[in-house]
Every structure is written in structure tokens, then in C-alpha cells.
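Colleague: Make a model of this:
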Amino acid sequence: MKRFSLILLLLVSTTFFAQEYNLENGYIANGFDVVSYFTNKKPLKGNKKFQTTFNEVKLKFSSDKNLQLFIENPKKYMPQCGGFCAYAIATRNERKEIDAESYEIRDGKLYLFYNKWFSNKLESWLEENPSKLQKEAAENWKTLKNNKD
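Modeller: Purely as a prediction, here's the structure:
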């Protein structure tokens, strides 16, 4: 009985307290190399040969060098807002999928955006006061990240 109670407690705490991440295609940033956003002119697709897990989130990298850079400082490279569209988090307080090639590095942090059907939310972000939206996204994400709705 004690063992069952412990397992149930672990399941409940994981369900209610684990941070939500956008894991489309099974990986954060749709499997793109999160380090490459910072080190290349454009993001690179990750390779299954170079992968790791951080906070129970799977990540792929384009090279062993980028994998090692991530391992040295994972928080530096993780996308903000759990890898969801930062604009949607800031303006509508909701999770929205992203286009991994629509991004901005602001204040050393990676922000990803929705970009489909003539709706580029990076453009909206840049036009509507990104500093203010950045603060609103951070504030909204504090509560939204643990909300499973």
C-alpha cells in the first residue's frame, strides 16, 4: 500500500507541477538545434546523433560542439515560454505552436513565434513594442507554464 501511495503521489506531483514545454515532433524547437540560434546566421536542424535531455525535455543538436555548449549552460539556450509562441503568451496568455525558423534573440534569450498563413507573429512582436511584450510574456508564463488547460 505504501508503494502504491508513493507512486500515486509522484504521478500527481509530476502532472500538476511539471513545466509544460512545446514538444512538437518530440523535441523542443521542433528538433532544431537551440544553440545554433545563437551561433549561426540561421537555426540548424538537429541530428539524432547529438541529443540530450534537460528537465525531461529532449533536444537535438547539429554538432557535438553545440551539444557540449548546451551541456555547459543549458538555461542560456532554452527557449523562453516553454518553446511556445512568445507573442501568443504575451498577448493572449495561451500556448500556440511555432515555426522554428521564426525567432528573435532578445537580451540573450531565445523567443520563438508562430508563422503560418500570412500571420507572422514575429513581425507583430517587433511592431508592437517588443520590450513590453517580453515582460508580459514572462509574467504570463509564470502562471501558464503549470496550467494544463
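Colleague: For the rest of this, base every contact and every neighbour count on C-alpha atoms.
Modeller: OK.
Colleague: Could I get the full set of strands for this protein?
Modeller: For the chain, the strands defined by DSSP state E occupy 47-54, 57-61, 99-106, 109-113, 115-116, 119-120.
Colleague: In the second one, which of the residues would be classed as buried?
Modeller: If you call a residue buried by 16 or more other Cα atoms under 10 Å, then strand 57-61 has these buried ones: 57, 59, 60, 61.
Colleague: Strand 47-54 and that one, what's the angle between them?
Modeller: With axes from the mean of the first three to the mean of the last three Cα atoms, to 10 degrees applied, the angle from strand 57-61 to strand 47-54 works out at 140 degrees.
Colleague: how far out from the middle of the chain is strand 57-61?
Modeller: 11 Å (Cα atoms, centre = their mean, to the nearest Å).
Colleague: Let's compare: structure for the following, please.
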Amino acid sequence: MAFFGLLAGILATIWPGLTARATTTERVVVNRYSGLAIEGFDPVAYFTESAATQGRPEFEVAKGGAVWRFRNDGNRASFTAHPEIYGPQFGGYDPTDLVRGVTCAGNPRFWVIAGQRLYLFSREASRDAFAADPARFLKDARARWPELEENLVQ
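Modeller: Modelled structure (predicted):
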């Protein structure tokens, strides 16, 4: 056993890329226990009601490996027709963290609509920084997203 421990330590030193890295592994942020995207909040309501509003179990749809909830059938129909518009950008990951090269799940209570798209943030301070200058953050987040997304499990 000691030999294998020593061997693992040597390999980790020689090839740091072999060491385990902590990361989120979903392309769309979902609750690992319920399978709900954005904790069951209605993604369309951010646009129609300008509020973070809980969806209802009777208005669900499974799409993109997640279960999405809506307040009513109209919101569900709008999302089903245009998930690229109503779904949170970057799969619900915080764009300010993407700029730093980290995938951190956004909190559906910290959100901004910029350029007719929904963005979620892990912290209130991140949301406020983004809201002050969305273009600056989006340029760098969009540049980093393909590489980070590639490392997420489908």
C-alpha cells in the first residue's frame, strides 16, 4: 500500500494534469436531488413579470437534461418554443465566475436581463458588478465558455 501511495504522489508531481480537479459537471445547472433547473423558478417569468417566481409542478417540461417549471401553460409553451431565449445563458452558471475560468452555479434570486437574455449569479456582488458593465463581462465570459462547457458532462 505504501508503494502505491508513493507512486501516486510521484505521478501527481510529474503530471499535475492527472490530479483530480473540483468542478461542476452539468451543462445546465440542476438540483442534484430533484433534477430541477434553476431550483424550480420559472425562466419566462423573469421576462414577463420582471421577478424571480417559483414555477408549479403541474407546469413542467423536461428539456436539455433538466426539469423546468413554469407558473402557467403559456410560459411553458413560450419556453418550449424558444429555450435559447428564455433559458439562462451559460447553462445558469455565473458569467463573472466564467471570466475567472470557474464554473459556479448561479442563484436564481440573483439575476439580470441584459441584451434580452437571462443571466444568473452566484452572489449579489457579482450581479451588481455585471449590471454595471455587462458588455465587459460578456466578452470575456463568451470567450471562456466553450472551453469550460467542454469539460462539463452532457
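Colleague: Can you add distance to residue 3 of structure 1 and give the buried residues of strand 57-61 of structure 1 back as CSV?
Modeller: Listed next are the buried residues of strand 57-61 of structure 1 as CSV, based on distance: Cα to Cα, whole Å:
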residue, distance to residue 3 of structure 1
57, 27
59, 32
60, 35
61, 39
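Colleague: which of those lies closest to residue 112 of structure 1?
Modeller: Nearest to residue 112 of structure 1 out of these is residue 59 (Cα to Cα; 15.3 Å).
Colleague: The closest one maps to what in structure 2?
Modeller: For residue 59 of structure 1, the aligned residue in structure 2 is residue 68 (criterion: TM-score structural alignment).
Colleague: so what's that match up against?
Modeller: Listed by Cα atoms under 8 Å, 6 or more residues apart in numbering, the contact partners of residue 68 of structure 2 are 36, 37, 38, 40, 41, 42, 60, 61, 62.
Colleague: Then residue 136 of structure 1?
Modeller: Applying Cα under 8 Å, 6+ apart to residue 136 of structure 1 gives the contacts 89, 90, 91.
Colleague: List the superposition-based mean deviation of the lengthiest helix in structure 2 with respect to structure 1.
Modeller: Counting by DSSP state H, the longest helix found in structure 2 is helix 134-150. Compared with structure 1 after fitting, helix 134-150 of structure 2 deviates on average by 1.2 Å (mean Cα distance after the TM-score superposition for structure 1).
Colleague: Format the contacts of residue 136 of structure 1 as CSV; extra columns: distance to residue 15 of structure 1 and neighbour count.
Modeller: Shown next, in CSV, are the contacts of residue 136 of structure 1 (distance: Cα to Cα, whole Å; neighbours: other Cα atoms under 10 Å):
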residue, distance to residue 15 of structure 1, neighbour count
89, 21, 25
90, 24, 23
91, 26, 13
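Colleague: And residue 148 of structure 2, what's its match in structure 1?
Modeller: Residue 148 of structure 2 maps onto residue 144 of structure 1 when the alignment is built from TM-score structural alignment.
Colleague: Pick out the residue closest to the middle of structure 1.
Modeller: Most central in structure 1 under Cα atoms, centre = their mean is residue 83, positioned 1.9 Å from the mean C-alpha point.
Colleague: Who are the contact partners of the one in structure 2 that sits across from that one in the alignment?
Modeller: Under the alignment (TM-score structural alignment), residue 83 of structure 1 pairs with residue 92 of structure 2. By Cα under 8 Å, 6+ apart, residue 92 of structure 2 lies in contact with 28, 29, 38, 105, 106, 119, 120.
Colleague: If we only consider those residues, which is nearest to residue 47 of structure 2?
Modeller: Nearest to residue 47 of structure 2 among the contacts of residue 92 of structure 2, with distances taken as Cα to Cα, is residue 119, at 11.5 Å.
Colleague: So what does the closest one match up with in structure 1?
Modeller: By TM-score structural alignment, residue 119 of structure 2 lines up with residue 111.
Colleague: Quick check: its match touching residue 89?
Modeller: No. Contact criterion Cα atoms under 8 Å: residue 111 of structure 1 and residue 89 do not qualify, at 10.9 Å.
Colleague: Please enumerate the shared neighbours of these two.
Modeller: Listed contacts common to residue 111 of structure 1 and residue 89 are residue 81; contacts here mean Cα under 8 Å, 6+ apart.
Colleague: about what we covered before: what's the distance between the match of residue 59 of structure 1 and residue 87 of structure 2?
Modeller: Residue 68 of structure 2 is 9 Å from residue 87 of structure 2, where distance means Cα to Cα, to the nearest Å.
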